[in-house]
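J.: Below are the sequence and a predicted model; questions follow.
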Amino acid sequence: MTWHRVRSAVAIGAVMVLLAWFWSRGEQFLAANGPTFDEPVHLAAGYSYWTTGSFRLNPEHPPLLKLLWAAPLVFGDRPAYPYDVAAATRDDHWHIGTALLFGSGRAPRALLDPARRVNLTLGCCVALVAGWWAYRYWGSRLAGIAACAFATADPNLLALSCVLTTDVGLTLFGLLACYLLWEYAAAPSRGLLIATGVALGLALGAKFSALAIGAGLGAAGFVYALRGGRLALPGTPTGAPPRRAAIEFAFRLGLIALVTLAATYGFVHFDQWGRGLKFQLTRADHGDGMMYLNGELSRTGWYHYFLVLLPLKVPLGLMVAAALGAGALRRSCASGRWEFLLIPPMVFFALASYSRVDLGVRVVLPVVPFLYTLGAGLACAGCCRCAGRGLLAVCLVWSFVSAVRADPHPIAYFNEIAGGPRGGLRYVADSNVDWGQGLPQLKDYLASHGIGAVYLSYFGTDRPEAYGIRFQPLPTYGRVGAPGGETIPADAPRHVLVVSANNLLGVYLNDRDTFKWLRAREPAAVLGGCIYVFDLTGDEDAVRRVRALSAE
């Protein structure tokens, strides 16, 4: 075996080890975290598409990923679809999702975990594409391994790969489209043209914000042409007018993407894509939720939200490597077709900021994998290659430590600048910290401390009673159906109050100051970064306030 093959085998082995590590941490996540806010809806919508043949449910997101998530149910146990609930609620997806996940007679995890593993597979593919692009761009196996390592060590990628959210699918197909166009610019071929168009179409079938990826690709192609590059259909004569050749190429690419997108709707339901896009463009008219930044609430968001958020949520090892890798990028600017690596994420970030849909780091997740590839450039730092590789090793170890510290609750991950989950809550909330995933931790905490019943203000659509949690309900947000619960006697030996992080800040409550009096109080425990436990035993004034809230 030649030395070249040995190095290739070692590189492949290293990548496989990294992916196995990523998957094992994903399994830890599945065991430790309950359903997040939107997961019952997304799973039920996908299952309804397969079962009813209609795409009416949850039209505000395209169907592709929901179809993939529901496939294990369709080709597995096939639980009964709640037609009675759908008829009684006129296809209310919240009630249908709750009925499917909690009323099918099966354990919720038995339905949810197979779907989550589909998304975890997509997360592994993001790491593979980022690593392969780094290998191809920098011409280094070490760079490819490094990019894959940054990806598998990113708590944000892991968290969003383990829940049913459309962001990882968009990230994968968007990154793939950018990479394939980068390859096409160097060596146009019919196969690459079709593959790029299909990847773009799949991105549009994953999430409507893929339009921003399309805009980024267009901007990258424009800058590439200004710098003397050429984008044209395969076989186009070199003497053909560049502008006309580029227009023909863009038309053919868009047509392939459009056909692919229509296929995700089964062609006959393609009109639903336009309806869903209209919904997203008029979110404010539908009373969309509240957003939180630096102690302020807003229904319209902030243009600078993601500028504040990313430095708090992205691992510092990755940020340092990406910043230093930008220096190595200068060496390849003349011939590396850098436009397709830099411009699409910049355009996506700018449009996401302009949209002011400030719901969490997941909105700009498609930007992050470009940092993996950029940071891997430290492996090829020109005349300072030894120093660059030393810095790369430091950044990778730093990222691995961040990953281990975040497990098995990476949703609430914040880096050292923020000071961890409790520090991060000073700046941002919502799905950055609390997505309703914390009830399994609460169940274990109550059992280990011998606490019978609690006063509970839970944010999310999971069911406390499904875990055997006894509770007296307090003002909350997200509960579907009857409030449930019981009344704790006034003379009970223990008075324990449990509040979700979003409710503690009052993000979605009618009165944002409902729990203001608790914010300066030291909790007895913070579970998974998102569940705050306060022991009020012996504090008669606090107990009276809580019981008064329960009576409202």
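T.: Received the coordinates, thanks.

J.: Going by C-alpha atoms from here, please, whenever you check contacts or count neighbours.
T.: Will do.

J.: Using the three-state scheme, assign the residue of the chain positioned farthest from its centre.
T.: Relative to the centre of the chain, and counting by C-alpha atoms, centre = their mean, the farthest-placed residue is residue 239 at 45.3 Å. Put simply, residue 239 is coil when judged by DSSP: H, G, I helix; E, B strand; the rest coil.

J.: From residue 228, how far out is it?
T.: Between residue 239 and residue 228 the distance is 14 Å, computed by C-alpha to C-alpha, to the nearest Å.

J.: Common neighbours of those two, please.
T.: By C-alpha atoms under 8 Å, 6 or more residues apart in numbering, residue 239 and residue 228 have no common neighbours.

J.: The stretch 351-500 of the chain: strands as residue ranges?
T.: Using DSSP state E, counting those that start in this stretch, the strands of the stretch 351-500 of the chain run over 453-457, 470-473, 496-500.

J.: can you count the residues close to residue 551?
T.: Look at residue 551: counted by other C-alpha atoms under 10 Å, it has 9 neighbours.

J.: swap in residue 117?
T.: Residues lying near residue 117 (other C-alpha under 10 Å) number 21.

J.: Equivalent analysis for residue 126, please.
T.: Counted with other C-alpha under 10 Å, the neighbours of residue 126 add up to 27.

J.: Now it. Nearest residue, chain neighbours left out?
T.: Computed as C-alpha to C-alpha, 6 or more residues apart in numbering, the closest residue to residue 126 that is not its neighbour in sequence is residue 172, at 5.1 Å.

J.: putting a second one here so we can go through both:
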Amino acid sequence: MAEKIYWKIPALLLFIMFCLMLGASLGDSAIQDELAHIPAGYAYVKFLDYRLNPEHPPLVKAIAGLPLLFLHLNFPTDIKSWTTDVNGQWDQGGAFLYNAGNNPDQIIFWARLPMLLLTIFVGILFYLWTSRRFGRTVATLSLFLFVFSPTFLAHGHYVTTDIGATLGFLIGLWSFINFLENPSWKNTAIAGLCFGIAELLKFSTFLLIPIYIVIYLMHFTVLMDHSWKERALLAARGVSKFVAMGIIGVVVISLVYGFFMLHYPSALQMRDSKFLLSSFGNRTLVNIQHTLASHALTRPLAHYFLGVLMVIQRAAGGNTAYFLGQVSNAGSRSYFPIMYLMKESLGFLILAVVGLMYGIIKICRKYPWGWKRLGYWVKNNFAVFAAGFTVFFYWAYSLKSPLNIGVRHVLPTFPFIYLLVSRQIVSWMHGDGYRAPGGLFEFFRLIYKKYILAIPRYSIVFLLLAFIVFNVVRSYPYFLSYFNALGGGTDYGYRIAVDSNYDWGQDLKRLADYVQSNNIESISLDYFGGGAPAYYLGGKFKPWWSARGPAHGYFAISLTLLEGSVNPATPPFPQTKLEDSYSWLRGHEPIGRGGKSIFIYYLPK
């Protein structure tokens, strides 16, 4: 009976998550990145051609493209964005979705469905691994936090690589820990396979390599019962399998890339590579990429390497974004900590503080002072250390990045944070340090200390979990725009940041619903996103941009564009030119919203 209940709870949680994501997805228009990812994925599986979107690995996009094979779609291959442009992903996406006689909502639905299932699959793996390592109670609480995370509910149903990156770090770390604990050739092969798959999901999983090295060295360092010489010998003996794991990963990458490049002409690949890397600073790396691309056997690795270099190039240049009243492309080291505190549920943040304080106190009490304390703790809690170090290293790297366009970029660390918090909260609720009762008196004493005194702790936790659920239900279906009370709530989070934190173009269909329900005959619109205003608004749509000056009548604008144009720039980033600014909207209050992210005004003549 208990066994069935233990399985029914995670199944119910994941079913709720699927329903919440599906409901939100049906109301969301295409977001900005889907305009590139959906046609790219379809081209991979339909034509085995990788000319589109090389700055992201293929696996997530290809999975999204599989259902589209059964829809008998028109994919234009005779237009400039496909035939002559270099990586003409945006124009190709617009043509494929909205100008080729296809049903864009049908395409978006079927492309997103595998993403929903992939998110549920991540939840299943997360629960199974956590349950095996830390018990079902910790696993259930961790899964609960995963299921009711506004960020996972938002990004778990889009055709983007963020949920793929989360899966990559989960399977990458899980399989590597198994390899360290039992370095058989079977586990070596599994770890190598998982590493290769991770690299095919998002390029940020490249960070697994330094994480692996540190965890590998730490695994042998904390063998406290061995001399340093013995530890060094054990580590050296494992190097061959460690290297073999990497080779297996490279083979997996090469095979998958090679498959999706079967009909991608080598001359076209070389032309694209030269153009896309023409401004890359380190010419040695560029020459290596070009050399790899010039040989048939290494062409797949060259295209993988091209994507890595494109990510490095983009990260170095930053991305123009609005944050805390300023517009900049330089980034801020406070960006991710602030966004994390604003985008996570307050209930979870309280649990995290309690868990952190309890964990520190418990470690200080249990282990003697000095370096040995750390060594013994790591040895006895190696999986916890590995998860914690992954979070630390990933965040340390992210804090230095000027690419500040969304909390989603640290999403792969969320499950590990949920695990670490849940483990401490469960321990705090149960209480520990009490011996088994030796008699009737000690039995009642144990009941009193472990259960009666624990009632307030259980009550606090359940109230906080209920608060988390309440916030998610209240924010439905606007999960992408979710901010907690620290950030002004879902209605006012745009004052902190926009882009994929608040407005990624997801509310165009909701704007169309507003226009229809309010009998608006004509509306000017400046829109940011992957939707097509002319498709959803028809003849009522009047394209607008800031240089056209003040609009009259009904006017709507995406908040990403509004906040980016009316707020001051951080030097040396240039100030917005007057003709590019919507400063003329100051003094006007919106009369409504399309969803949460599109302001609607009525401006009299």
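T.: Here it is on my side, so go on. Since this is a predicted model, take the numbers as computed values, not measurements.

J.: what's the TM-score for these two chains?
T.: Overlay of the two chains. TM-score (TM-score structural alignment, normalised by the length of the first structure): 0.86; 511 aligned residues with a C-alpha RMSD of 2.8 Å.

J.: Could you check how far the aligned partner of residue 406 of the second structure in the first structure is from residue 437 of the first structure?
T.: The equivalent of residue 406 of the second structure in the first structure is residue 360 (alignment by TM-score structural alignment). To residue 437 of the first structure, residue 360 of the first structure is 15 Å away according to C-alpha to C-alpha.

J.: Which residue, neighbours along the chain excluded, lies closest to the aligned residue in the first structure for residue 505 of the second structure?
T.: Aligned against the first structure by TM-score structural alignment, residue 505 of the second structure finds its counterpart in residue 436. Of all residues not flanking residue 436 of the first structure in the chain, residue 460 sits nearest, at 4.2 Å (C-alpha to C-alpha, 6+ apart).

J.: The second structure: which residue goes with the one you found?
T.: By TM-score structural alignment, residue 460 of the first structure lines up with residue 529.

J.: Do I have it right that that match meets residue 31?
T.: Yes - if you go by C-alpha atoms under 8 Å, residue 529 of the second structure and residue 31 touch, sitting 5.1 Å apart.

J.: Tell me the residues that contact both of these two, please.
T.: Counting by C-alpha under 8 Å, 6+ apart, the contacts common to residue 529 of the second structure and residue 31 are 504, 505, 506.

J.: give me the stretch of the first structure that stretch 344-352 of the second structure matches.
T.: Using TM-score structural alignment, stretch 344-352 of the second structure lines up with residues 314-322 of the first structure.

J.: Quick check: residue 602 of the second structure is in a helix.
T.: No - according to three-state DSSP, residue 602 of the second structure belongs to no helix; its state is strand.

J.: The second structure: which residue goes with residue 241 of the first structure?
T.: In the second structure, residue 241 of the first structure lands on residue 233 (TM-score structural alignment).

J.: how many neighbours does the nearest residue to residue 234 of the second structure once chain neighbours are set aside have?
T.: Distances taken as C-alpha to C-alpha, 6+ apart put residue 220 closest to residue 234 of the second structure, at 7.2 Å, once the chain neighbours are dropped. Neighbour count for residue 220 of the second structure, taken as other C-alpha under 10 Å: 20.

J.: contacting residues for residue 220 of the second structure?
T.: By C-alpha under 8 Å, 6+ apart, residue 220 of the second structure lies in contact with 231, 232, 234, 235.

J.: how close does whichever helix in the second structure runs longest sit to the first structure?
T.: The residue-count maximum for a helix in the second structure (DSSP state H) belongs to helix 104-134. Compared with the first structure after fitting, helix 104-134 of the second structure deviates on average by 1.7 Å (mean C-alpha distance after the TM-score superposition for the first structure).

J.: quick one: the strands in the second structure?
T.: Ranges of strands in the second structure, per DSSP state E, are 321-323, 326-328, 523-526, 541-543, 553-558, 592-594, 598-603.

J.: right, and those - which one's nearest residue 16 of the second structure?
T.: strand 592-594 (26.0 Å; C-alpha to C-alpha).

J.: what helices or strands is the closest one leaning on?
T.: Packing partners of strand 592-594 of the second structure (3 or more C-alpha pairs under 8 Å, 6 or more residues apart in numbering; DSSP states H and E): helix 508-517, strand 598-603.

J.: Mind putting the ones you listed into CSV with distance to residue 494 of the second structure and mean neighbour count?
T.: Converted to CSV, those look like this (distance: least, C-alpha to C-alpha, whole Å; neighbours: other C-alpha atoms under 10 Å):
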stretch, distance to residue 494 of the second structure, mean neighbour count
helix 508-517, 17, 19
strand 598-603, 11, 21
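
J.: about what we covered before: residues in the first structure matched by the longest helix of the second structure, start to end?
T.: Using TM-score structural alignment, helix 104-134 of the second structure corresponds to residues 108-138 of the first structure.

J.: Next: stretch 192-200 of the second structure.
T.: Stretch 192-200 of the second structure corresponds to residues 197-205 in the first structure, going by TM-score structural alignment.

J.: what's the average distance of the matching stretch to the second structure?
T.: Superposed on the second structure, stretch 197-205 of the first structure shows a mean distance to its aligned partners of 1.6 Å (mean C-alpha distance after the TM-score superposition for the first structure).

J.: which residues touch that stretch?
T.: By C-alpha under 8 Å, 6+ apart, stretch 197-205 of the first structure touches 62-65, 169-174, 176-177, 210-211, 214, 253-261, 264.

J.: Now the buried members of those.
T.: The neighbour count (16 or more other C-alpha atoms under 10 Å) marks 62-65, 169-174, 176-177, 210-211, 214, 253-258, 260-261, 264 as buried among the contacts of stretch 197-205 of the first structure.

J.: Give me the nearest residue to the aligned partner of residue 183 of the first structure in the second structure, chain neighbours excluded.
T.: Matched by TM-score structural alignment, residue 183 of the first structure corresponds to residue 178 in the second structure. The shortest distance from residue 178 of the second structure to any non-neighbouring residue, by C-alpha to C-alpha, 6+ apart, is to residue 187 (6.8 Å).

J.: Determine the number of other residues adjacent to the one you found.
T.: For residue 187 of the second structure, using other C-alpha under 10 Å, the count is 20.

J.: Enumerate every residue touching it.
T.: Residue 187 of the second structure neighbours (C-alpha under 8 Å, 6+ apart): 175, 178, 179.

J.: can I get those residues in TSV with neighbour count?
T.: Shown next, in TSV, are the contacts of residue 187 of the second structure (neighbours: other C-alpha atoms under 10 Å):
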residue	neighbour count
175	21
178	16
179	23
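
J.: follow-up on the earlier one: closest to residue 299 of the second structure among the shared contacts of residue 529 and residue 31 of the second structure?
T.: Among these, residue 504 lies closest to residue 299 of the second structure (C-alpha to C-alpha), at 34.3 Å.
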